[in-house]
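K.L.:
Okay, here's the prediction I keep looking at, along with the sequence it came from:
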Amino acid sequence: MSDDHEDLLRVRSVSVALGGRTAVEDASLTVSGGELVGLLGPNGAGKTTLLRAVLGLLPPSAGSVEARGPVGYVPQRHEFAWDFPIDVAGAVLSGRTRTVGPLRRPGRHDRAAADEALERAGLTALRRRPIGELSGGQRQRVLVARALAVEPRLLLLDEPFTGVDVPTQDLLNELFGRLAAEGRGLLMTTHDLAAAGRTCTRVLLLNRSIVAGGGPELLADAGQMLRAFGLDRAGRTGEAE
C-alpha cells in the first residue's frame, strides 16, 4: 500500500457545471495515504458531483484532478441494479471489469482479489446468495466489497451509512479504519455528523466550494457549520445536486 502522507488525490480549483448551473466551484482538496476524510455539506452542496468529477464521470469546467493508483468507488445504494440476476460473488467480481476488460474472463488473481474483498466485508457466507434477496445492510457491504476488489489505493464512498442498521455501520467503520491504517486514502461523503466526528481523521465542509477543513473538532465550530449548512447571503438553502 501507499506510504502515509503521500497524496493519493489532488483536486485543484475544480468547478463543475450541471444543466447550465455551477454545482461545484473552485474546490481544492487532497487525500493522503492513511487518511479517512469526511466530505460534509447540505443536500445540493455538490458532494456527489465532486466525487464523479474525481472519477472522470463528469468533466470539470475548470481545474484539475490527479488520482494515484487504482480508485475504488462505492456509489449510493439506489444506483446499483439490484434486480440483476447475479449472486453476491458475481457482483463483487464484476468490480474487476475495468481491470480485466469487458472481453476477457477473470483470472486467478481477479478471483483471489474478489474473495479477499468478500471476506473483508463479512460476505463469504453469503457469496451464493442472489443480490435481490439481500437486506439493505448486506447490499451496502456488497458495494464496499465490489470497490475493494479493485485493490484500490484510493477509495471514494458516497453516503455509505445511509439506511443501514447499526451492526452494519459498526462493521463498516471498523473496516474503513483498518483500510486507512494500511495506508489507503478514503474520501467519504456523509450526512452523519456524529459518525464523521468519531471515525474521520479530517473533515471538509462543502457548499459548492470548500468552506472549511480541519480535524473532527471542526464539527463543533458553530460558525463554520452555519456557513456550510446554514443560509447563504441571499437567504437561500442549497439547491439539489
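P.N.:
That came in fine, so what should we check first? Numbering: from 1, shown residues only.

K.L.:
alpha carbons only for contacts and neighbour counts from here, please
P.N.:
Noted.

K.L.:
distance of residue 178 from residue 188?
P.N.:
15 Å (Cα to Cα, to the nearest Å).

K.L.:
higher neighbour count, these two?
P.N.:
Legend: neighbour count by other Cα atoms under 10 Å for residue 178 and residue 188, higher for residue 188 (25 against 13).

K.L.:
Which strands or helices does the longest helix anywhere in the chain pack on?
P.N.:
Identified as the longest helix of the chain according to DSSP state H is helix 166-181. Counting contacts by 3 or more Cα pairs under 8 Å, 6 or more residues apart in numbering; DSSP states H and E, helix 166-181 is packed against strand 36-40, helix 136-148, strand 185-189.

K.L.:
mind listing what's buried in it?
P.N.:
Along helix 166-181, these residues count as buried under the neighbour rule (16 or more other Cα atoms under 10 Å): 168-169, 172-173, 175-177, 179-180.

K.L.:
one step back: mind giving me JSON lines with the helices and strands packed on helix 166-181 and columns for distance to residue 115?
P.N.:
Formatted as JSON lines, the helices and strands packed on helix 166-181 follow (distance: least, Cα to Cα, whole Å):
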{"stretch": "strand 36-40", "distance to residue 115": "24"}
{"stretch": "helix 136-148", "distance to residue 115": "9"}
{"stretch": "strand 185-189", "distance to residue 115": "21"}
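
K.L.:
ok, structure two:
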Amino acid sequence: MTDRIAVVTGAASGIGRAVALGLARTGARVVAADLDLDGATAVSREVDGITPLAVDVADPDSVTALAGQVATDIGTTNVLVNCAGWDRTGKFLDSTPDFADKVVGINYLGQVHMCRAFLPGMVEAGEGGKVVNVASDAGRVGSSGETIYAGAKGGVIAMSKSLAREMARHAINVNVVCPGPTDTPLFAAQDERLKEALIRAIPFRRLAKPEEVADAVLFFASDAASYVTGQVLSVSGGLTMAG
C-alpha cells in the first residue's frame, strides 16, 4: 500500500492505534487523527510515515478543517478508517439527553461527518478508494447496558450499506468491521462484573487484541477486498454469530 494515503480516526489508542500502525507498516502514508493529539503524536513516533493531526469527529467544522489540511498538506485520501468511539455502560432508564447526544455524536454522526468531508475528494480524484467503518457487534445483536451505543452502531451499519450502494459507481468500497469485546482503554473503563461476564461468554474465553481487529480492517482497506462492498465482518471470538 505504498501509494496510499490513509486517514484513521481514534488513532491515539486501542483499535485505531493498531490500525494506524498496521497501515503504516504496509507502506501507506497514514494520518493519525484524534481528539488526543498527544496520544496520536506518540503513535506517530512508533512507525515512520504517520502524521498526527487533531480532530473532534463530533464537530463538523473540526472534521472539515481536517479534510482541508490533509488535502493541502498530504494529498488525496485513498483509505478512510473511522475508528473513533466512546461509551459508558449503564441502564437505559438512567441515561440523560446529554449522554445520548454525546454517544450518537461521536459514534454515529462522527462517521457521517468524516465520510461527508472526505468522500468528495475520493470521487473527484476518480481513482476509487476504501472506507472502513468500525461499528460494534452491539449494533448487530444488542447489548445490555449499551442501548444508545448499540443504536448508534446499528446506524453505522445501515448507513454504511446505503453508502456502499451510492459509492459503487465511483469504485469506492464501503465496509464495516464489528469488534466484540476488545482489550482497549474503553473496555477497561467498563463495569468489572460486565467485563467478567463478557469474557466468560466468549467461546475463546479471552478478549480480542486490538491487532486482531486491525487485521480485519486492513483486509477491507486492501486490494484483496476489491470486489467486496457493503459487508459487515464480526471479530468477536465467536461471541456473536449473526447471519
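P.N.:
Everything's here; your move. Remember, predicted model here, so these are calculated numbers, not experimental data.

K.L.:
Once they're superposed, tell me the TM-score.
P.N.:
Overlay of the two chains. TM-score (TM-score structural alignment, normalised by the length of the first structure): 0.33; 124 aligned residues with a Cα RMSD of 5.6 Å.

K.L.:
do you know which of the helices and strands packed on helix 166-181 of the first structure lies nearest residue 13 of the first structure?
P.N.:
strand 36-40 (16.2 Å; Cα to Cα).

K.L.:
just the angle between the closest one and strand 185-189, please?
P.N.:
Interaxial angle, strand 36-40 of the first structure versus strand 185-189 (axes from the mean of the first three to the mean of the last three Cα atoms, to 10 degrees): 20 degrees.

K.L.:
what is the orientation angle of strand 36-40 of the first structure with helix 166-181?
P.N.:
With the same axes, to 10 degrees as the basis, strand 36-40 of the first structure and helix 166-181 are set at 120 degrees to each other.

K.L.:
From the contact counts, what lies against strand 36-40 of the first structure?
P.N.:
Against strand 36-40 of the first structure (3+ Cα pairs under 8 Å, 6+ apart) you get helix 166-181, strand 185-189, helix 193-199, strand 202-207.

K.L.:
continuing past that strand, what's the next helix or strand?
P.N.:
helix 47-55 (DSSP states H and E).

K.L.:
hang on, residue 157 of the first structure in a strand?
P.N.:
Yes - counting by DSSP: H, G, I helix; E, B strand; the rest coil, one finds residue 157 of the first structure located in a strand.

K.L.:
neighbours around it, how many?
P.N.:
Counted by other Cα under 10 Å, the residues lying close to residue 157 of the first structure total 24.

K.L.:
What's the separation between the closest residue in space to residue 221 of the second structure that isn't next to it in sequence and residue 43 of the second structure?
P.N.:
Sequence neighbours aside, residue 130 is the residue nearest to residue 221 of the second structure in space, at 5.6 Å (criterion: Cα to Cα, 6 or more residues apart in numbering). Computed as Cα to Cα, the residue 130 of the second structure to residue 43 of the second structure distance reads 22 Å.

K.L.:
Looking at these two, which one has more neighbours?
P.N.:
Higher neighbour count among residue 130 of the second structure and residue 43: residue 130, with 26 against 22, using other Cα under 10 Å.

K.L.:
right, and the more buried one touches residue 218 too?
P.N.:
No - counting by Cα atoms under 8 Å, residue 218 is not a contact partner of residue 130 of the second structure; they are 10.3 Å apart.

K.L.:
thinking again about what came up before, relative to residue 74 of the first structure, which of the helices and strands packed on helix 166-181 of the first structure is closest?
P.N.:
Across these, residue 74 of the first structure has its closest neighbour in helix 136-148 (5.7 Å, Cα to Cα).

K.L.:
helices or strands next to the closest one in the packing?
P.N.:
strand 71-74, helix 88-93, helix 108-120, helix 166-181.

K.L.:
Could you export these to CSV, including columns for distance to residue 28 of the first structure?
P.N.:
Output for those, formatted as CSV (distance: least, Cα to Cα, whole Å):
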stretch, distance to residue 28 of the first structure
strand 71-74, 19
helix 88-93, 32
helix 108-120, 31
helix 166-181, 21
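
K.L.:
the helices in the second structure, which residues?
P.N.:
So, for the second structure - with DSSP H - the helices run 14-25, 37-44, 60-73, 97-104, 110-125, 138-141, 147-167, 185-188, 192-201, 210-221.

K.L.:
For those, please prepare TSV with the additional fields distance to residue 81 of the second structure.
P.N.:
Formatted as TSV, the helices of the second structure follow (distance: least, Cα to Cα, whole Å):
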stretch	distance to residue 81 of the second structure
helix 14-25	8
helix 37-44	15
helix 60-73	13
helix 97-104	18
helix 110-125	9
helix 138-141	18
helix 147-167	12
helix 185-188	18
helix 192-201	26
helix 210-221	8
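
K.L.:
so which of these gets nearest residue 79 of the second structure?
P.N.:
Short answer: helix 210-221, nearest of the helices of the second structure by Cα to Cα, at 6.5 Å.

K.L.:
Any buried residues in that closest one, and which?
P.N.:
210-218, 220-221.

K.L.:
What is the longest strand along the second structure packed up against?
P.N.:
In the second structure, with assignment by DSSP state E, the single longest strand is strand 172-179. Contact partners of strand 172-179 of the second structure among helices and strands, from 3+ Cα pairs under 8 Å, 6+ apart: strand 129-134, helix 147-167, helix 210-221, strand 232-235.

K.L.:
Alright, that wraps it up for me.
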